[in-house]
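[1] Would you be able to build a 3D model of this:
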Amino acid sequence: MRKIRTIDDLLDSLASESQRRKQEMITLNFLLDSRRKHEVQVVCRSSVVLAYAHWEQFVHHAAQVYIGYVDSRRLSLDQLSLNFQVIGCQRLIQDVINYQSEFCYQSQLIEQLKLRSSETLTLEYDKMKQKSNLDAGSFQRICEILGLETNLWRDKYGFINDLYRTRCNIAHGELSSDSPQVEYAKEVLDFVIHGIDHFKTDIENAALNEDYLL
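    Down below sits the predicted model:
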């Protein structure tokens, strides 16, 4: 992945990534309408797995390029919003968690926060990402890391969890009589297409509005 140095780099990366992923889902939607009856079930199952993969990877990509963009601004800790201060101090925070009784790690964290807050720290998404799987809880955590508002997403959390479970069942080879039907596959594709657009807009607005600043 190329370095994201400017707001145009960020917008271009989000646009390119979303367009490629949405195009494949539009094609799957067309196949659901055009395939012969005995092939529909296979296309339904494939649509759910691929749509989930596009959703998961776009969210992680968008988070990574946004954090990369903020990192390129080379801002000091005391200039950053609270969520980005947490990202910047993640290594020290993790040291405190891992070595709770070690005073030296606790003091290093306090020193960074109080005495060295004018320093620039490296911001990395990989240090914050606990897992790739994207159920509602993981999505909520990513939004919190990025400082994004989640109120408009909350009514989708039940569907996000159901999509995650259904994808896991299919990916693990489960076959059942109540496998995804055309209506559900289309609902998944529609959710992911619009979800990618929604999350992309959230990231763009956060960057353009400089929500990463204190």
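[2] Every contact and neighbour count from this point should use C-alpha atoms.
    OK.
[3] Point me to the helix or strand that includes the residue nearest to the spatial centre of the chain.
    By CA atoms, centre = their mean, the chain has its centre lying nearest to residue 59, at 2.8 Å. For residue 59, the host element (DSSP states H and E) is helix 37-72.
[4] other SSEs contacting the following helix or strand past that helix?
    With elements assigned by DSSP H and E, the helix or strand that comes after helix 37-72 is helix 82-88. Packing partners of helix 82-88 (3 or more CA pairs under 8 Å, 6 or more residues apart in numbering; DSSP states H and E): helix 136-146.
[5] Tell me the gap between the very next helix or strand once past the helix it packs on and the middle of its chain.
    Toward the C-terminus, helix 136-146 is succeeded by helix 157-171 as the next helix or strand (DSSP H and E). Centre-to-centre, helix 157-171 and its host chain are 16 Å apart (CA atoms, centre = their mean, to the nearest Å).
[6] Sort out which residues of helix 157-171 are buried, please.
    For helix 157-171, burial by neighbour count (16 or more other CA atoms under 10 Å) applies to 159-160, 163-164, 166-168, 170.
[7] so which of those residues would you say is closest to residue 132?
    Nearest to residue 132 among the buried residues of helix 157-171 is residue 164, at 11.6 Å by CA to CA.
[8] isn't that closest one right next to residue 134, touching?
    Yes - counting by CA atoms under 8 Å, residue 164 does reach residue 134; the two are 6.9 Å apart.
[9] how far away is residue 185 from residue 114?
    Between residue 185 and residue 114 the computed distance is 52 Å (CA to CA, to the nearest Å).
[10] Which one's more surrounded, the two?
    Taking other CA atoms under 10 Å, residue 185 and residue 114 do not tie; residue 185 has more neighbours (24 against 11).
[11] To compare with the earlier structure, here is another sequence to fold:
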Amino acid sequence: MQTALDQEMAWRIKEIGVFKVGAGANGPQRKPLIRAGVALLYAHWEGFIKNSSEIYLSYVESRALPYRDLKSCFVVFGLKGKINKLVDSRKSLPNIEAVNFIFSKMDETAKLQIGSAVDTESNLTSKVFSNIAGSLDIDTSPYETKFHLIDTSLVEKRNKVAHGEFLDIKGSDFSSLVDDILGLMRLYKTDIENAASLENYKRAP
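    Modelled structure (predicted):
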């Protein structure tokens, strides 16, 4: 898992760095580079959160633990279909069948639905990020001071670029935004690594 996370982070830092350098240079290409850089920075923010979360879920699944040994948030990833049926149905019999099914699976080796587990909604705002992190039992309080920045300085500006609107950002502001977002990505990587190392995915005995 460590190697996968390192690789996931490394190529993104390298690519973002190209735009950061270009945004700091003088010349007519600077402003278009900054606008393109905002879109790219957002893409790496969304891509890293999604992919690193899936790497962690794959790691948890590879532990081959039964559902009953996992925290509830991870059990949801394996039994989501039946849980959704339980929530949606207003009839007692389907609900009883769903609950019985869930109980019957508790001693089976967990199989997590990783492909559909992490939904960034193509708009990774602070709210969406909090939902993803919370689904992995990762504390979001250390990120909260940057929530406004995520929503206004990154997501909102990226949407303007994506919709063809003019956006004028100073090179220094873009550089600061890059540092902030990379800092959040590094923090998330560290949180995932610590969660795996401390076996935070396990249910307390």
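[12] quick one: TM-score?
    Comparing the chains after superposition, counting by TM-score structural alignment, normalised by the length of the second structure, produces a TM-score of 0.91; 201 aligned residues with a CA RMSD of 1.6 Å.
[13] The first structure: which residue goes with residue 196 of the second structure?
    By TM-score structural alignment, residue 196 of the second structure lines up with residue 207 in the first structure.
[14] same thing with residue 140 of the second structure?
    Looks like residue 140 of the second structure aligns to residue 150 there (TM-score structural alignment).
[15] Which residues are in contact with its match?
    Going by CA atoms under 8 Å, 6 or more residues apart in numbering, residue 150 of the first structure touches 140, 143.
[16] same thing but at 7 Å, please
    Counting by CA atoms under 7 Å, 6 or more residues apart in numbering, residue 150 of the first structure touches residue 143.
[17] and the gap between it and residue 162 of the first structure?
    Residue 150 of the first structure is 18 Å from residue 162 of the first structure, by CA to CA.
[18] follow-up on the earlier one: mean per-residue distance, the host helix or strand of the match of residue 196 of the second structure versus the second structure.
    Assigned by DSSP H and E, residue 207 of the first structure belongs to helix 182-208. Taking mean CA distance after the TM-score superposition for the first structure, the mean distance separating helix 182-208 of the first structure from the aligned residues in the second structure is 1.2 Å.
[19] So which bits of that helix are buried?
    Counting neighbours by 16+ other CA under 10 Å, helix 182-208 of the first structure gives 182, 184-186, 188-193, 195-197, 199-200, 202-204, 206-207 as buried.
[20] Could you check which residue of the second structure pairs with the residue nearest to the centre of the first structure?
    Matched by TM-score structural alignment, residue 59 of the first structure corresponds to residue 49 in the second structure.
[21] Distance check, the match of residue 140 of the second structure against residue 117 of the first structure.
    In terms of CA to CA, residue 150 of the first structure sits 29 Å off from residue 117 of the first structure.
[22] neighbours around the nearest residue to residue 154 of the second structure once chain neighbours are set aside, how many?
    Nearest non-adjacent residue to residue 154 of the second structure, counting by CA to CA, 6 or more residues apart in numbering: residue 42, 6.4 Å away. Residue 42 of the second structure has 22 neighbouring residues, counting by other CA under 10 Å.
[23] for residue 42 of the second structure, what are its contacts?
    Residue 42 of the second structure neighbours (CA under 7 Å, 6+ apart): 154-155, 158.
[24] measure it to residue 130 of the second structure for me?
    As judged by CA to CA, residue 42 of the second structure and residue 130 of the second structure stand 16 Å apart.
[25] measure the equivalent of residue 68 of the first structure over in the second structure to residue 146 of the second structure for me?
    In the second structure, the residue matched to residue 68 of the first structure (TM-score structural alignment) is residue 58. Relative to residue 146 of the second structure, residue 58 of the second structure is positioned 28 Å away (CA to CA).
[26] Residue 168 of the second structure too?
    Taken as CA to CA, the span from residue 168 of the second structure to residue 146 of the second structure is 22 Å.
[27] and residue 168 of the second structure, which of the three is it?
    Assigned with DSSP: H, G, I helix; E, B strand; the rest coil, residue 168 of the second structure falls in the coil class.
[28] Number of residues surrounding the spatially closest residue to it that is not a sequence neighbour?
    Among residues not flanking residue 168 of the second structure along the chain, residue 31 sits closest, at 7.1 Å (CA to CA, 6+ apart). Residues within reach of residue 31 of the second structure, counting by other CA under 10 Å, total 20.
[29] residue furthest from the geometric center of the second structure?
    Distance from the centre of the second structure peaks at residue 93, with 36.3 Å (CA atoms, centre = their mean).
[30] so it sits in a helix?
    Yes - under three-state DSSP, residue 93 of the second structure sits within a helix.
[31] measure it to residue 79 of the second structure for me?
    Using CA to CA, one obtains 18 Å as the distance from residue 93 of the second structure to residue 79 of the second structure.
[32] got it, and residue 24 of the second structure?
    Distance from residue 24 of the second structure to residue 79 of the second structure, by CA to CA: 49 Å.
[33] Same check on residue 172 of the second structure?
    Distance from residue 172 of the second structure to residue 79 of the second structure, counting by CA to CA: 47 Å.
[34] same question, residue 21 of the second structure
    46 Å.
[35] Leaving out sequence neighbours, find the closest residue to residue 204 of the first structure.
    Nearest one to residue 204 of the first structure, counting by CA to CA, 6+ apart, is residue 11 at 6.9 Å.
[36] Just give the number of residues close to that neighbour.
    Neighbours around residue 11 of the first structure, by other CA under 10 Å: 21.
[37] Likewise for the one 4 residues further on?
    The burial metric for residue 15 of the first structure, expressed as a neighbour count using other CA under 10 Å, is 13.
[38] Tell me which residue of the second structure matches up with residue 47 of the first structure.
    When the second structure is aligned by TM-score structural alignment, residue 47 of the first structure is paired with residue 37.
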